[in-house]
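> Kindly generate the corresponding structure for this input.
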Amino acid sequence: MMVAIGDYNELEIAKEVDFGVYLDSDDGEILLPAKYVPDDARVGDRLRVFIYRDSEDRMIATTLEPKAKVGDFAALQVKDTNQYGAFLEWGLEKDLFVPFQNQRDKMQAGRRYVIYIYLDDSSDRIVGTAKYEKYLQKEVTDLTEGQEVQLLVAGLTDLGYKVIVNNKYLGMVYKNEVFRDLPIGEQTRGYIKKVREDQKLDVTLQRVGFGEVKDAAQIILEKLQGANGSLPLSDNSDPDTIYQMLGMSKKTFKRAIGTLYRQGQVVLHPESISLTNQIEE
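Now for the predicted structure:
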């Protein structure tokens, strides 16, 4: 099997040398430098290694785990720039290169950018691009409404936040449904609100429907139990205060405490809520 550059490979140790070990592959022997060789590794052992190219374009192995691999979208920080492009820190000795033609605006050192990592066909080098849209899948084939997904916050528009869903699709979280800071590059959990006819995804940070209320009710109960049975929240509380304390919208909070009240688990006060057994005691 050919070596997958920019990905993890399981390769056998072919021989030991003073400066490391050589791993056997269909592309020839690949060096794993001594500082990355496990202490108990011996000839014949198979190691899981990440393969990339060093500064002289030779294939080299490492047991370090980069923040992302070829085929991934990721938010990485610019370490340095020069006349050819930008170099992003991604957890390996050699930084990830993003050439000028792959930048939307000139990248600045110290800032984070959402990029896609790919193997350049002409040079066989691993590079990144901030023009990631063309690498997203256009047709949604494996998502349903209400499904939990992983999100990478990729950008901000007038409507809301662009998010990359499950490392495959582009989605939107609308501004009026976000009640906290959502910085570019954050990875978080979300839920599919709607798969539109044009194959675009509407996404929410909170579970939709009954499941959302059920989850919220459990969160409130746990918070009450950890706060001696009482919380300074009510129907009159500010939405930002509710979100800061519970991580949910005021609408969801009101539905959840209504459910808990009907179940006899909480007592509602003008400026607070408390566990029923707390009152009985």
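
> When you work out contacts or count neighbours from here on, use the C-alpha atoms and nothing else.
Fine.

> quick one: M172 is in a strand?
Yes: counting by DSSP: H, G, I helix; E, B strand; the rest coil, M172 is part of a strand.

> Distance of it relative to I273?
34 Å (Cα to Cα, to the nearest Å).

> Not counting its own residues, what contacts the helix or strand harbouring V203?
V203 is part of strand 201-204 when elements are defined by DSSP states H and E. By Cα atoms under 8 Å, 6 or more residues apart in numbering, the surrounding residues in contact with strand 201-204 are 170-174, 177, 190-196.

> what does stretch 142-158 give?
By Cα under 8 Å, 6+ apart, stretch 142-158 touches 74, 114, 161-167, 182-195, 207-208.

> which residue sits closest to the spatially most central residue of the chain, ignoring its sequence neighbours?
When the chain is reduced to its mean C-alpha position, the nearest residue by Cα atoms, centre = their mean turns out to be Q187, at 3.3 Å. In space, and not counting its chain neighbours, Q187 is closest to L152: 4.6 Å by Cα to Cα, 6 or more residues apart in numbering.

> Then Y132?
Closest residue to Y132 apart from its sequence neighbours, by Cα to Cα, 6+ apart: Y116 at 5.4 Å.

> The one you found - how many residues pack around it?
Close neighbours of Y116, defined as other Cα atoms under 10 Å, add up to 26.

> Now it: which helix or strand?
According to DSSP H and E, Y116 maps onto strand 112-119.

> Next secondary structure after the helix or strand A14 falls within?
Assigned by DSSP H and E, A14 falls within strand 8-17. Next in sequence after strand 8-17, counting helices and strands by DSSP H and E, comes strand 20-24.

> so what does the next helix or strand after that next one touch, helix or strand wise?
Under the assignment DSSP H and E, the closest C-terminal helix or strand after strand 20-24 is strand 30-33. Judged by 3 or more Cα pairs under 8 Å, 6 or more residues apart in numbering; DSSP states H and E, the packing partners of strand 30-33 are strand 20-24, strand 59-62.

> just how off-centre is stretch 39-48 within its chain?
32 Å (Cα atoms, centre = their mean, to the nearest Å).

> Doesn't G211 lie inside a strand?
No: counting by three-state DSSP, G211 falls outside a strand, being helix.

> how much space between it and V98?
For G211 relative to V98 (Cα to Cα), the value is 42 Å.

> Could you do L47 as well?
Counting by Cα to Cα, the gap from L47 to V98 is 30 Å.

> The two: which has the busier surroundings?
Neighbour comparison, L47 and V98: the larger count goes to V98, with 24 against 19 (by other Cα under 10 Å).

> contacting residues for the closest residue to D238 other than its chain neighbours?
Sequence neighbours aside, K250 is the residue nearest to D238 in space, at 7.9 Å (criterion: Cα to Cα, 6+ apart). With contact set as Cα under 8 Å, 6+ apart, K250 has these partners: D238, P239, I242, Y243.

> Now, these that are in helices?
Of the positions in the contacts of K250, P239, I242, Y243 sit in helices, assigned by DSSP state H.

> which one among these gets closest to R53?
Of all the ones in helices among the contacts of K250, Y243 has the smallest distance to R53: 45.9 Å, by Cα to Cα.

> to compare against the first, here's another:
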Amino acid sequence: MAEIGKLNTLRVVKEVDFGLYLDGGEHGEILLPKRYVPENAKPEDILEVFIYLDSEDRIIATTETPHIMLGEFACLKAVAVSSMGAFLDWGLMKDLFVPFREQKLKMEEGRWYIVTVYLDSETKRLVASAKIEKFLDNIPPDYEAGQEVDLLIVGETDLGFNAIINNQHLGVIYKNEIFQPLRKGERIKGYIKKIREDEKIDLLLQKPGYAKVDDISMKIVNVLKSHDGYLPVTDKSDPDTIYELFGVSKKTYKKAIGALFKFRLIDIEDKGIRLK
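Next up, the predicted model:
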């Protein structure tokens, strides 16, 4: 059955002047308006579409992919504010509605907000909420230390940065373990450091093992990341080249890459260094 708020793979039932009708199962036939119809699409084809309600509360399909789907979290821009609430740009023609009751503070046009999308039980409409905490940590965390996870940066705190983990839990990245700039709404990979007894989650931005290296080594790692994981620089390279890249002396550089190699974080090749 077609699910509202998610991507669905549906069969084309018939073609009409104004688009295609898709088999929506219990929802009946769902219109894919002509503007979204792929070239040469025809009955019996299988299409991937996003399902939502249009401005007249009719179930409708689109081949466009929104910035956020049901149960997900994202940082979206408020594009309008009315007497009923705010409207966010989520990449579709119809903006995403946030009622006042789901706003932490009154939203302002032009500002960005971390929100989630849920299905209103009464109207069956997709609605956004900035009160994200009630949608997180509703199931026990089931992660392993060192596990790679998807993170959405929520914002800065006195401890560091809060981040949403896999659209399910909230975790913290401590400021003394951050070696790169972060911004609200940024999506990055991270790693589980540990789950505390109170089920709060500590995070790392680098693979476990990186915590054992110093700031200079981390700077080298970050420069490597910005160059696709490889640099044609060795312990025999010109000191000026090393300083230009990393801002350190050749002696300090050699010590740092030695530590990175010891912790198996890089490979030292004949003509350069490479992240593992």
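
> Pick out whichever of M172 and I273 of the first structure has more residues nearby.
Taking other Cα under 10 Å, M172 of the first structure and I273 do not tie; M172 has more neighbours (24 against 21).

> Quick check, A256 of the first structure in contact with A217.
Yes: in terms of Cα atoms under 8 Å, A256 of the first structure counts as a neighbour of A217; the distance is 4.9 Å.

> which residues in the stretch 101-250 of the first structure form strands?
Remark: strands assigned in the stretch 101-250 of the first structure by DSSP state E, counting those that start in this stretch are 112-119, 126-129, 148-156, 160-165, 169-174, 187-195, 201-204, 230-231.

> Using JSON lines, please lay out those strands together with distance to G6 of the first structure.
Supplementary listing: the strands of the stretch 101-250 of the first structure in JSON lines, determined by distance: least, Cα to Cα, whole Å:
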{"stretch": "strand 112-119", "distance to G6 of the first structure": "7"}
{"stretch": "strand 126-129", "distance to G6 of the first structure": "6"}
{"stretch": "strand 148-156", "distance to G6 of the first structure": "21"}
{"stretch": "strand 160-165", "distance to G6 of the first structure": "21"}
{"stretch": "strand 169-174", "distance to G6 of the first structure": "21"}
{"stretch": "strand 187-195", "distance to G6 of the first structure": "22"}
{"stretch": "strand 201-204", "distance to G6 of the first structure": "29"}
{"stretch": "strand 230-231", "distance to G6 of the first structure": "50"}
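
> hmm, back to that, same list, the contacts of strand 201-204 of the first structure, but as TSV with distance to R104 of the first structure please.
Output for the contacts of strand 201-204 of the first structure, formatted as TSV (distance: Cα to Cα, whole Å):
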residue	distance to R104 of the first structure
L170	18
G171	20
M172	20
V173	22
Y174	24
E177	28
G190	27
Y191	29
I192	28
K193	30
K194	29
V195	28
R196	28
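
> nearest to Y52 of the first structure, of those residues?
Once Cα to Cα is applied, the member of those that ends up nearest Y52 of the first structure is L170, at 28.0 Å.

> Give me the nearest residue to that closest one, chain neighbours excluded.
Using Cα to Cα, 6+ apart and skipping the chain neighbours, the partner closest in space to L170 of the first structure is I164 (4.8 Å).

> Quick check: that neighbour vs L231 of the first structure, distance?
As judged by Cα to Cα, I164 of the first structure and L231 of the first structure stand 36 Å apart.

> So what's the residue count around the nearest residue in space to T188 of the first structure that is not next to it in sequence?
Nearest non-adjacent residue to T188 of the first structure, counting by Cα to Cα, 6+ apart: L151, 5.3 Å away. Around L151 of the first structure there are 24 other residues, counting by other Cα under 10 Å.

> if we can go back for a sec, redo the ones in helices among the contacts of K250 of the first structure as JSON lines? Include neighbour count.
Shown next, in JSON lines, are those (neighbours: other Cα atoms under 10 Å):
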{"residue": "P239", "neighbour count": "15"}
{"residue": "I242", "neighbour count": "20"}
{"residue": "Y243", "neighbour count": "16"}
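
> For I132 of the second structure, grab the count of nearby residues.
19.

> For V213 of the second structure, see how far away it is.
According to Cα to Cα, I132 of the second structure stands 35 Å off from V213 of the second structure.

> on that earlier part again, quick one: contacts for the residue nearest to L170 of the first structure?
F73, L151, L152, V153, A154, L170, G171.

> any idea how far the residue lying closest to the first one once chain neighbours are set aside lies from V195 of the first structure?
Among residues not flanking F73 of the first structure along the chain, Y116 sits closest, at 4.4 Å (Cα to Cα, 6+ apart). With distances taken as Cα to Cα, Y116 of the first structure is found 24 Å from V195 of the first structure.

> Could you do L260 of the first structure as well?
31 Å.

> the more surrounded of these two?
A side-by-side neighbour count of L260 of the first structure and V195, using other Cα under 10 Å, places L260 first with 22 against 17.

> Assess the claim that the more buried one and A217 are in contact.
Yes: between L260 of the first structure and A217 there is a contact under Cα under 8 Å: 6.7 Å.

> Tell me which residue of the second structure lines up with the residue nearest to the centre of the first structure.
Counting by TM-score structural alignment, Q187 of the first structure lines up with R187 in the second structure.

> So M69 of the second structure, which state does it fall into?
Of the three states, M69 of the second structure takes coil under three-state DSSP.

> Now do it: how many residues are near it, please.
Neighbours of M69 of the second structure (other Cα under 10 Å): 22.

> With L31 of the second structure instead?
Considering only other Cα under 10 Å, L31 of the second structure is surrounded by 24 other residues.

> Check D238 of the first structure too.
11.

> same check, this time on R104 of the first structure
With other Cα under 10 Å as criterion, R104 of the first structure counts 11.

> and if you look at I4 of the second structure?
For I4 of the second structure, using other Cα under 10 Å, the count is 21.

> wait, it sits on V49?
No: in this structure I4 of the second structure lies outside contact range of V49 using Cα under 8 Å: 10.5 Å.

> Would you quantify the distance from the nearest residue to D17 of the second structure once chain neighbours are set aside to T62 of the second structure?
Leaving aside its sequence neighbours, D17 of the second structure sits nearest to K34 (Cα to Cα, 6+ apart; 7.8 Å). If you measure K34 of the second structure against T62 of the second structure using Cα to Cα, the figure is 10 Å.

> Quick check, M172 of the first structure in contact with V163.
Yes: counting by Cα under 8 Å, V163 is a contact partner of M172 of the first structure at 5.9 Å.

> Run the chain-centre distance for stretch 195-212 of the first structure.
That offset, for stretch 195-212 of the first structure, works out to 18 Å (Cα atoms, centre = their mean).
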